[in-house]
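**Student:** this one's structure only:
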C-alpha cells in the first residue's frame, strides 16, 4: 500500500475536511453536466420536477420515449438541470465522533414469502 496523503477527491466526490468532520460534495460533477448542456448560469429551480405538468399517463415507462422526445420531455430535462444549478452547495456533512461504535440494522427475512418476495417478519 502507498500513502497518497489527505483525501481530496475520490470517485467523483470532493472531500473537504475541517475541525467538525468532513463535507462530501459532487459540485465538480454537477458543473460538468451543466457545461455539457450549455446551461451554466441558468436560473435555478427549487424543485426537480414541475408538479403542474405531466410527461405522460401514470405508469408509462420513460425509456419508451427515448427515440421520440417531445417538448414536454425536453422541458422536464431542462427543469432538472436548473435544479442541479440551484443545488451546487448541497452535500453530505459527516461529523467527527469520539465513539468508535457502528450501529447496523438488517432484515434477515428479506424474501420470506416465495410468492410475493416480501418480508414476513414485519
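**Tutor:** Great, that's in hand. Every value quoted in this text rests on a predicted model; they were computed, and no experiment measured them.
**Student:** for the rest of this, base every contact and every neighbour count on C-alpha atoms.
**Tutor:** Fine.
**Student:** can you pull the contacts of the closest residue to residue 90 other than its chain neighbours?
**Tutor:** Spatially, and ignoring its direct neighbours in sequence, residue 90 is nearest to residue 25 (6.9 Å; CA to CA, 6 or more residues apart in numbering). Residues in contact with residue 25 (CA atoms under 8 Å, 6 or more residues apart in numbering) are 13, 14, 15, 89, 90, 91, 92.
**Student:** and for residue 70, the neighbour number?
**Tutor:** The local packing of residue 70 (other CA atoms under 10 Å) involves 11 other residues.
**Student:** does the residue nearest to residue 42 when sequence neighbours are not counted belong to a helix, a strand or coil?
**Tutor:** Of all residues not flanking residue 42 in the chain, residue 82 sits nearest, at 6.4 Å (CA to CA, 6+ apart). The assignment at residue 82 comes out as helix when based on DSSP: H, G, I helix; E, B strand; the rest coil.
**Student:** out of the contacts of residue 25, which end up buried?
**Tutor:** When those are checked for burial by 16 or more other CA atoms under 10 Å, the buried set is 13, 14, 15.
**Student:** list the buried residues for whichever strand or helix holds residue 22?
**Tutor:** Using DSSP states H and E, residue 22 sits in strand 21-25. Going by neighbour count (16+ other CA under 10 Å), the buried part of strand 21-25 is 22, 23, 24, 25.
**Student:** format these as JSON lines; extra columns: distance to residue 35.
**Tutor:** Converted to JSON lines, these look like this (distance: CA to CA, whole Å):
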{"residue": "22", "distance to residue 35": "27"}
{"residue": "23", "distance to residue 35": "24"}
{"residue": "24", "distance to residue 35": "21"}
{"residue": "25", "distance to residue 35": "18"}
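**Student:** alright, now check it against this:
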C-alpha cells in the first residue's frame, strides 16, 4: 500500500462470455479503480492466448522457443529424458562461461516455464490449455499468498483467480 492508502494491482485478466457483460464489468470496475483496458488479450506473462470457436487456447510454445533460442539450443534434438543420465563434469573441466548473469537467467526462465507447464519438461511444447464456456452459474475462487515473503521489506505477494463456472 502506498503512503496515501492506495495500492497498485497489475496483470489482471477479465474474460467474459459476451461483449455486453465485459462492458458492464469494466464500467463498474472503472467507477471504483483507476485502470486501463489494454484491449483484446493476446499474451500474458509468457502465455500466448488465441481464440477458438469454443473459447480460448493458452500455450507457452513461443516462450519455450525463446528460451531455447537464447540458450543457443535451436539445433539440438529433444531427449527421451530431460536429465543427462551419463554426463559428469569436474569443477576444473572446460572454460568459464563468458556471461554468468546471462547463464543464470536461463534456469530462472526454465523454472518459471516448468512451474506453469510441468508437461514442458517432457517435450510437449505445442500443447496447451483450452478454456471453454460453461452453462453452470457457480462462482469459484482460488487464492494464494506469501505473507511478508520478502525478507528485507516484509512485503507480501498474492494471486487470485475467480471463475464463474
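**Tutor:** Received the coordinates, thanks. Quick caveat: nothing in here was measured; it's all calculated off a predicted structure.
**Student:** now the contacts of residue 25 of the first structure as TSV including secondary structure and distance to residue 75 of the first structure?
**Tutor:** Formatted as TSV, these follow (DSSP: H, G, I helix; E, B strand; the rest coil; distance: CA to CA, whole Å):
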residue	secondary structure	distance to residue 75 of the first structure
13	strand	28
14	strand	30
15	strand	33
89	coil	24
90	coil	23
91	coil	26
92	strand	29
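**Student:** what residues in the second structure pair up with the strand holding residue 22 of the first structure?
**Tutor:** Taken onto the second structure by TM-score structural alignment, strand 21-25 of the first structure occupies residues 55-59 there.
**Student:** mean shift between that stretch and the first structure?
**Tutor:** Stretch 55-59 of the second structure, aligned to the first structure and superposed, deviates on average by 1.2 Å (mean CA distance after the TM-score superposition for the first structure).
**Student:** can you map out the strands along the second structure?
**Tutor:** For the second structure, applying DSSP state E gives strands covering 43-44, 47-52, 55-59, 128-132, 139-146, 157-164.
**Student:** export those to a markdown table and tack on distance to residue 29 of the second structure?
**Tutor:** Putting those into a markdown table (distance: least, CA to CA, whole Å) gives the following:
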| stretch | distance to residue 29 of the second structure |
| --- | --- |
| strand 43-44 | 20 |
| strand 47-52 | 23 |
| strand 55-59 | 23 |
| strand 128-132 | 24 |
| strand 139-146 | 18 |
| strand 157-164 | 15 |
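**Student:** closest to residue 74 of the second structure out of these?
**Tutor:** Of all the strands of the second structure, strand 55-59 sits nearest to residue 74 of the second structure, with 19.2 Å by CA to CA.
**Student:** check contacts around residue 161 of the second structure.
**Tutor:** By CA under 8 Å, 6+ apart, the neighbours of residue 161 of the second structure are 141, 142, 143.
**Student:** buried ones in stretch 75-90 of the first structure?
**Tutor:** For stretch 75-90 of the first structure, burial by neighbour count (16+ other CA under 10 Å) applies to 76, 78, 79, 80, 81, 82, 83, 84, 85, 86, 87.
**Student:** where's the closest residue to residue 91 of the first structure other than its chain neighbours relative to residue 96 of the first structure, distance?
**Tutor:** Nearest non-adjacent residue to residue 91 of the first structure, counting by CA to CA, 6+ apart: residue 25, 4.6 Å away. The gap separating residue 25 of the first structure from residue 96 of the first structure is 17 Å, by CA to CA, to the nearest Å.
**Student:** and what of residue 105 of the first structure?
**Tutor:** In this view, residue 105 of the first structure and residue 96 of the first structure are 21 Å apart by CA to CA.
**Student:** more neighbours: those two, which one.
**Tutor:** A side-by-side neighbour count of residue 105 of the first structure and residue 96, using other CA under 10 Å, places residue 96 first with 11 against 5.
**Student:** now for that one: what does it line up with in the second structure?
**Tutor:** By TM-score structural alignment, residue 96 of the first structure lines up with residue 133.
**Student:** and that match, how far from residue 57 of the second structure?
**Tutor:** Remark: distance between residue 133 of the second structure and residue 57 of the second structure (CA to CA) = 12 Å.
**Student:** alright, that wraps it up for me.
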